[in-house]
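S.K.: mind looking at a prediction? Sequence and model below.
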Amino acid sequence: MMKTFSVETVVSVLQSVVPAEERRVPLHEPVFEGNEWLYVKECLDTGWVSSVGKYVDRFEQMLCEYTGVKHAVAVVNGTAALHICLKLVDVQPGDEVLIPALTFVATANAVHYCGAIPHFVDSSQKTLGLDPVKLEQYLQEIADVRTDGCWNRQTGRRIKAVVPMHTFGHPVDLDRLVDVCQRYRLELVEDAAESLGSYYKGKHTGNWGKMSALSFNGNKLVTTGGGGAILTNDESLGRLAKHLTTTAKVPHPWAFLHDMVGYNYRLPNINAALGCAQLEKLPKFIERKRSLVQTYLHAFEKIEGVQLFTEPSFAESNYWLQVLLLDESYKDHRDELLEATDRAKIQTRPVWTPLHRLPMFQQCPRMDVSLAEQLERRIINIPSSPNLEAANHGEA
């Protein structure tokens, strides 16, 4: 029998899943239960704590092995990774870059760092990420494809790239997006910041774009405290990414020779040590998070007006953050629900403010983004830490 929707009912269901504690139940907290102490202590004991050391190389190799991508370059954060990705696909000042309106602000910031202009597109109900079908329809209206690329008839600017973000770990429809990019001469750069451990049709995200970016922020499934990585299957771009992110210093026993304007974006060895230990546990983390999905699905299956968002049929998601999706008729209860969970010491949060509404991006071009705006009013993220499911099953 279905239960009538109420804020109190939703809070009660959440309390039945998350452990009752004196402290606030966080949205997503890191789990350190492997070799983190051992590896970090080795860095401290040996003095190899900065941007050179064996753990940086090992971390990059582990990322390649896990994702299937040929080259990985560890950097200070996901935004830096995305910045370099855009530069390496030749995004120039004045270019437009197509990005979802519903994404974290870092996606647009990285575009701006290149002197380029974010161009906002709508989301898909199926993935919560960029909708390639709507994008193609929109490009048919505004784009001219020439020998020198794709041009916006309305602004007169070149449209250089598309940056899909795999929202909360759910991959976008990459086959369709790749097809759109090929026909409109657009570079594809995947913002895979949230999707380490997610697969599209059996292949890890980050393998479709010429360049891709990961994040290892403290709230990610794998954390290095702060950190990110550039992924590519292009050997020359991989070498150039490493060169640019290490101040473009030419190897030499003692001389300071730099042959390009570079960036001090290299990840320190001590952070990479933490990342190596975290990657060793990633399969277990994902197993727990996918189990947590089933726990939440069972808990909410008979509550009217709210549903748990689940992965699209073509994907296997890491479920980085669990999503409660309010029915359109109950969207006005979103803030009331956020306030009620806060009082109950359960951390929840709304999705990001659509970027076209932020003051610095209000004048940027955009298509009709009505679904993104609708989703913003309906999405609530709920506690998603891997250790929640461990607690439910009595794991140490």
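M.R.: Done, it's in.

S.K.: all contacts plus neighbour counts: C-alpha atoms, from now on.
M.R.: Fine.

S.K.: what segments of this protein are helices?
M.R.: Using DSSP state H, the helices of the chain run over residues 7-17, 36-46, 54-67, 78-88, 105-113, 132-142, 174-183, 235-245, 269-300, 334-343, 370-378, 386-392.

S.K.: as a markdown table, these with mean neighbour count would be great.
M.R.: Listed next are these as a markdown table, based on neighbours: other C-alpha atoms under 10 Å:
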| stretch | mean neighbour count |
| --- | --- |
| helix 7-17 | 16 |
| helix 36-46 | 15 |
| helix 54-67 | 19 |
| helix 78-88 | 25 |
| helix 105-113 | 21 |
| helix 132-142 | 16 |
| helix 174-183 | 16 |
| helix 235-245 | 18 |
| helix 269-300 | 20 |
| helix 334-343 | 17 |
| helix 370-378 | 19 |
| helix 386-392 | 19 |
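
S.K.: alongside the first one, take a look at this:
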Amino acid sequence: MIPLAVPNLNGNEAAYLQDCITSTFVSTVGPFVNDFEERIAALSGTSTAAVLCSGTTALHLALEGLGIGEGDLVMVPSLTFIASANSVSHARADVWLVDVGASDWMLDTARARAAIESQTDAHPDGRLHRASGKILRAIMPVMVMGAVPDFDGLIALAKEFGLRVIVDAAAAIGTTYGAQVPLGATGVDAVCYSFNGNKTVTCGGGGAVAAQDEALIARIKHLSSTGRVGANYDHDIVAYNYRMTNLQAAVGMAQLERLEDFLAAKKSIRDAYANFAANSAVLSAFPEPPHGQNGHWFSGFWYTGDTPEIGAKFRAHMKAAGIDLRPFWKPLHLQTPYLDAWAEPMPVTGDLWERIFPLPCSTHIPDADKATVLAAAAAFWDNHGARA
């Protein structure tokens, strides 16, 4: 089976892990942790960052660090991995689900603005949602596939209504906005990354929060390290053990040494699938928003025709050909934990999600495997009259 995404561990990962073992710094204290935090901050255009055990915990602590919790609402696009919503729930707040834009698959600011204007009133801490009595405190744009949203538009929306902006940049490490503006320098409150095994840069698992507000990062670090005060066993709050280990950070540092190569490989893969789709009347490449440098975490194409049920047949065909092709994220408004969440109409997300086909995109995918993927795809779509 040709997998969807596997980590590229052909650099200094083994050597740096051996350094951890030799030094015995294998837990949450060690030089690689400090170095990784500094590197993430530099990539993000911020003075500081906190590295954590997962992308979900990064989002959670960004929210909690900003004082968002019980009685609050966070606006989240429905087309995202469930971790985005779960982080809000972990912070004891509630999600308000909105649709995405048809052109970029990210939070639709026009629909968000319309919902806020029609359903909320001014409040000192944000916006009072009349139907629930909860306070809308933040929006959480998701950088789908590592694509870059219109940050100016998002920040304008947030400022207009007194909201925070926490960016789910789980798959967007190394991306920039506009004329190469780092994500953390766009004016958002926090940028949150994931370093899961299938991400462009992996630590095996892990996450990070980057922010311009050093007090926020200090609070996140305190929350992530059991709320410990001083060298003794004194703790001043109910907190969490969400820290990244030196072992994870060692892998991350080795990965970042090859970040530009990884991003170039991801773009090459994206171009191959986009070229394939360009020869079809019913397929299209994933969106390429014009707002900045896209990370192309996952690539593939999506079906634009009139019989979306063909997607299940295509997935079955690719599986039979030995290619890992899974359904894309099931939207949040269809997920059991969020069936009763506040949600706006979902005309785009509802129609789109089953049409999306993420194809194998490991940064070191062999040319032969890429050719196998494209040949199998061509065999299917040629037989279904969809190829020129």
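M.R.: Now that the structure is in, tell me what you want to look at. The model shown is predicted, which means the values in this text are computed figures rather than measured ones.

S.K.: tabulate the helices of the first structure (TSV), appending distance to Lys201 of the first structure.
M.R.: TSV is the format used below for those (distance: least, C-alpha to C-alpha, whole Å):
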stretch	distance to Lys201 of the first structure
helix 7-17	31
helix 36-46	32
helix 54-67	13
helix 78-88	24
helix 105-113	25
helix 132-142	17
helix 174-183	9
helix 235-245	24
helix 269-300	17
helix 334-343	33
helix 370-378	25
helix 386-392	24
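
S.K.: for those, which one sits closest to Met165 of the first structure?
M.R.: Among the helices of the first structure, helix 105-113 comes nearest to Met165 of the first structure, with 8.1 Å by C-alpha to C-alpha.

S.K.: how far away from the center of its chain is that closest one?
M.R.: 13 Å (C-alpha atoms, centre = their mean, to the nearest Å).

S.K.: so how much does that helix differ from the second structure once superposed?
M.R.: In the superposition with the second structure, the average deviation recorded for helix 105-113 of the first structure is 0.7 Å (mean C-alpha distance after the TM-score superposition for the first structure).

S.K.: what stretch of the second structure does that helix fall on?
M.R.: Aligned by TM-score structural alignment, helix 105-113 of the first structure falls on residues 82-90 of the second structure.

S.K.: per the alignment, Ala5 of the second structure corresponds to what in the first structure?
M.R.: Matched by TM-score structural alignment, Ala5 of the second structure corresponds to His28 in the first structure.

S.K.: gap between that match and Leu279 of the first structure?
M.R.: 17 Å (C-alpha to C-alpha, to the nearest Å).

S.K.: circling back to that earlier point, relative to Arg24 of the first structure, which of the helices of the first structure is closest?
M.R.: Among these, the nearest to Arg24 of the first structure by C-alpha to C-alpha is helix 334-343 (8.5 Å).

S.K.: what residues are up against Lys220 of the first structure?
M.R.: Contacts for Lys220 of the first structure were tallied using C-alpha atoms under 8 Å, 6 or more residues apart in numbering; they are His28, Pro30, Glu194, Trp320.

S.K.: map the third one onto the second structure.
M.R.: Structural alignment places Glu194 of the first structure opposite Ala171 in the second structure (criterion: TM-score structural alignment).

S.K.: dump the residue contacts of that match.
M.R.: Ala171 of the second structure makes contact with Met143, Val144, Met145, Gly146, Tyr193, Ser194, Lys199, Thr200, Gly295, Trp297 under the criterion C-alpha under 8 Å, 6+ apart.

S.K.: narrow these to those in strands?
M.R.: Using DSSP state E, the members of the contacts of Ala171 of the second structure that fall within strands are Tyr193, Ser194.

S.K.: contacts for the match of helix 105-113 of the first structure?
M.R.: Applying C-alpha under 8 Å, 6+ apart, the contact partners of stretch 82-90 of the second structure are 56-57, 59-60, 63, 69, 74, 76, 94-95, 168, 331-332.

S.K.: quote the end-to-end distance of stretch 248-262 of the first structure.
M.R.: Terminal-residue distance, stretch 248-262 of the first structure (C-alpha to C-alpha): 5 Å.

S.K.: any buried residues in that stretch, and which?
M.R.: For stretch 248-262 of the first structure, the neighbour count (16 or more other C-alpha atoms under 10 Å) marks Ala248, Lys249, Gly262 as buried.

S.K.: to which residue of the first structure is Arg334 of the second structure aligned?
M.R.: Rather than Arg, residue 334 of the second structure is Leu. Under the alignment (TM-score structural alignment), Leu334 of the second structure pairs with Arg357 of the first structure.

S.K.: my error: substitute Glu309 of the second structure in the last question.
M.R.: In the first structure, Glu309 of the second structure lines up with Asp332, judged by TM-score structural alignment.

S.K.: ok, now which ones touch that match?
M.R.: Contacts of Asp332 of the first structure (C-alpha under 8 Å, 6+ apart): Arg377.

S.K.: what of Asp99 of the second structure?
M.R.: For Asp99 of the second structure, the contact set (C-alpha under 8 Å, 6+ apart) comprises Pro77, Ser78, Leu79, Leu107, Asp108, Arg111, Glu344, Pro345, Met346, Pro347, Val348, Thr349.

S.K.: and those residues as JSON lines, adding distance to Ala14 of the second structure?
M.R.: Converted to JSON lines, the contacts of Asp99 of the second structure look like this (distance: C-alpha to C-alpha, whole Å):
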{"residue": "Pro77", "distance to Ala14 of the second structure": "38"}
{"residue": "Ser78", "distance to Ala14 of the second structure": "39"}
{"residue": "Leu79", "distance to Ala14 of the second structure": "36"}
{"residue": "Leu107", "distance to Ala14 of the second structure": "39"}
{"residue": "Asp108", "distance to Ala14 of the second structure": "43"}
{"residue": "Arg111", "distance to Ala14 of the second structure": "48"}
{"residue": "Glu344", "distance to Ala14 of the second structure": "48"}
{"residue": "Pro345", "distance to Ala14 of the second structure": "49"}
{"residue": "Met346", "distance to Ala14 of the second structure": "46"}
{"residue": "Pro347", "distance to Ala14 of the second structure": "48"}
{"residue": "Val348", "distance to Ala14 of the second structure": "44"}
{"residue": "Thr349", "distance to Ala14 of the second structure": "42"}
